[in-house]
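**Q** got a predicted model here, sequence first, then my questions.
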Amino acid sequence: MEGRIVDVKGQKLYIEYNQVFKNRPTLVFLHDSLGCTQLWRDFPSELGKAVQCNVLVYDRLGYGKSFPMPTHERKNSYMEAEADVLNDLLDVLKIDKVILFGHSDGGTIALIMAAKYPGSVNGVICEAGHIFVEDFTIKGVKDALETYKTTNLPERLAKYHGDKTEMLVKAWTEIWLSDRFKTWNIEQILKNITAPLLFIQGENDEYGTLDQVERTVSQVNGKAEKFIIPNVGHTPHKEVPGMVLEKAAGFINSILKSE
């Protein structure tokens, strides 16, 4: 897929948009807190081919090939704001039928998008998302920050984010490790999600317990199912791609059949 920069209300975002299937929905992929378009590898195109859907992958501001974020300081509502940006991006691209696939922060943004803009979302696949802050998650972020400080992780991330790397690591770790973010919780909006939901989580996820899954699927108003994978960590789509592809394709096909 060829990439380009799109202006979304002043934010210059890098996108890759593949429109090969006429009159079919678009799968929108939302990366994690240190991720980007490139780090999805070929997973989006493989899933798109499997279900014959168009594919949109994009870098949020400050990530990958998008322009830098103006500051590393984030509000508690930063993921809610990203859902608004996604809605604006879909307007710019004139996409009206989407199925979201979000990982980690991207999974949370997908849930918020489905809650705030239910008319725009036909289905949600949330992989390792968060709906509230756990001590377990804070420990995971602390461990990641330590890895960043003591290994070659900065160089590895710089291959994808360039000179934006330090700022995005700071943006992610500072908000999640702040006292004010401990009360962040989106459970009150889950009832607004009416689109079908598939929540995928590795049993050994380093950033969240299965409470995130249980409390999400029990509070949404649409059909919801969970897919818990034993012996897998925070990135099932990389650790067991075949298994996740098969489950996601089955879920998407069930949505398309019921329409």
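**A** Good, I have the coordinates. Remember, predicted model here, so these are calculated numbers, not experimental data. Numbers count the residues shown, from 1 in each chain.

**Q** going forward, measure contacts and count neighbours with C-alpha atoms only.
**A** Will do.

**Q** next one: the strand or helix carrying Asp143 to chain centre, how far?
**A** If you go by DSSP states H and E, Asp143 is part of helix 135-150. For helix 135-150, the distance from its own C-alpha centre to the chain's C-alpha centre is 19 Å (C-alpha atoms, centre = their mean, to the nearest Å).

**Q** please identify the buried residues of the longest helix along the chain?
**A** Selection of the longest helix in the chain by residue count, based on DSSP state H, yields helix 241-258. Buried residues in helix 241-258, defined by neighbour count with 16 or more other C-alpha atoms under 10 Å: Val244, Leu245, Ala248, Ala249, Phe251, Ile252, Ile255.

**Q** spit out the contact partners of the fifth one.
**A** This points to Phe251. Neighbouring residues of Phe251 by C-alpha atoms under 8 Å, 6 or more residues apart in numbering: Leu198.

**Q** which residue is most remote from the mean position of the chain?
**A** Thr150 (26.9 Å; C-alpha atoms, centre = their mean).

**Q** got another one to weigh against that:
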Amino acid sequence: MAEPVTTLRDVSPSASVALPANAHRGALNIEYRWLNAHLADAPLAVFLHEGLGSVAMWKDWPQTLCDGLGMRGLVYSRPGYGRSTPRPHDVKLPVDFMSVQAREVLPALLDALDVNEAERKRMWLIGHSDGGSITLLYAAAFPDALAGAVAIAPHVFVEDISVASIAEAKTAYEQSDLRSKLARHHDDVDSAFYGWNDIWLSDAFRSWSIVDELDCIRCPLLAVQGYDDHYGSMAQIDTIAQRAAQTQLTKLENCGHSPHRDAPRVLNDAIVAFIGTHSRSARI
């Protein structure tokens, strides 16, 4: 019988960091966790969660992927989610809330955690769903300050299938045990849910699009989508490839909106191969 393998993991609990107020937002406390912090010289992978996600809701997938990549990792809960500052109930998210996260909140978090310019140029962003959209927006806003990006089931425009599924989620939240399940992961579960749900179901958001911003992305880009995704069609990642020619597409059979849960091994293999190829190219 083979000897058991022990993997060294960073098991420290989540911490929080305070981001100062600026002209566009108030002060924020952000929940975050480092992965593989002992790999001090390794590149950093930053994980951006879905519309109802948090540090805890990723479970162990970021750690597993970082182990496969031999990289450090940073997971954090965006404002309104997890243990980060909740959204005040009387404040609605703006239509450009994902742009604010990409251009203001994430850079401020990296500043607060002393992630310097050299580290950012070696950094990879890995985002899912709304986090995938934020990943694309960051890559477009900072085209020379990123090694590459992975967008998993991202949104670049609003589809009817997305709106219909988000409307169904509202019914489930109000009539099933979905609220109690989400409450385990968010300090203010109603703030988290309705912040996401209300903006996506608003009339103003129906015309939201980040397609034009995709033209500004210059870094290596992997876009992933499942064929059984009920929150978006293949038109999302096909559009990314049309606007950013360097994009590599991975389309997954028997996979829904969350490839890291539905097909983690296939997803990890695709990401490790993609990042490995571009890391070797950067050294040549």
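**A** Nice, I can see it. What you see is a predicted model, and the numbers here were worked out from it, not measured in a lab.

**Q** now do the contacts for the aligned partner of Gly202 of structure 1 in structure 2.
**A** When structure 2 is aligned by TM-score structural alignment, Gly202 of structure 1 is paired with Gly226. Gly226 of structure 2 makes contacts with Ala153, Met234, Lys251, Leu252, Glu253, Asn254, Cys255, Gly256, His257, Ser258, Pro259, as judged by C-alpha under 8 Å, 6+ apart.

**Q** compare those residues with structure 1 and list the overlap.
**A** Using both residues aligned by TM-score structural alignment, their matches' C-alpha atoms under 8 Å, structure 1 keeps these contacts from the contacts of Gly226 of structure 2: Ala153, Lys251, Leu252, Glu253, Asn254, Cys255, Gly256, His257, Ser258, Pro259.

**Q** from those residues, which land in strands?
**A** Judged by DSSP state E, the subset of the kept ones among the contacts of Gly226 of structure 2 located in strands is Lys251, Leu252.

**Q** of the kept ones among the contacts of Gly226 of structure 2, closest to Ala102 of structure 2?
**A** Ala153 (17.1 Å; C-alpha to C-alpha).

**Q** quick one, what contacts the alignment partner in structure 1 of the closest one?
**A** Alignment note: Ala153 of structure 2 maps to Ala128 in structure 1; criterion TM-score structural alignment. Contact analysis of Ala128 of structure 1 by C-alpha under 8 Å, 6+ apart lists His103, Ser104, Gly107, Phe199, Ile200, Gln201, Gly202, Asp205, Gly208, His234, Thr235.

**Q** what is the nearest of the residues you listed to Cys36 of structure 1?
**A** Distances from Cys36 of structure 1 to the contacts of Ala128 of structure 1, taken by C-alpha to C-alpha, are shortest for His103, at 10.8 Å.

**Q** distance check, the counterpart of that closest one in structure 2 against Leu52 of structure 2.
**A** Mapped onto structure 2 by TM-score structural alignment, His103 of structure 1 lines up with His128. In this view, His128 of structure 2 and Leu52 of structure 2 are 11 Å apart by C-alpha to C-alpha, to the nearest Å.

**Q** next one: Ile199 of structure 2
**A** From Ile199 of structure 2 across to Leu52 of structure 2, the span is 13 Å (C-alpha to C-alpha).

**Q** so those two - more neighbours on which side?
**A** Leu52 (23 against 18; other C-alpha atoms under 10 Å).

**Q** aligned to the more buried one, what sits in structure 1?
**A** In structure 1, Leu52 of structure 2 lands on Leu34 (TM-score structural alignment).

**Q** and its match, that one's in a helix?
**A** No. Under DSSP: H, G, I helix; E, B strand; the rest coil, Leu34 of structure 1 falls outside any helix and is assigned coil.

**Q** wait, it touches Leu168, no?
**A** Yes. Checked against C-alpha atoms under 8 Å, the pair Leu34 of structure 1 and Leu168 is within contact range at 7.3 Å.
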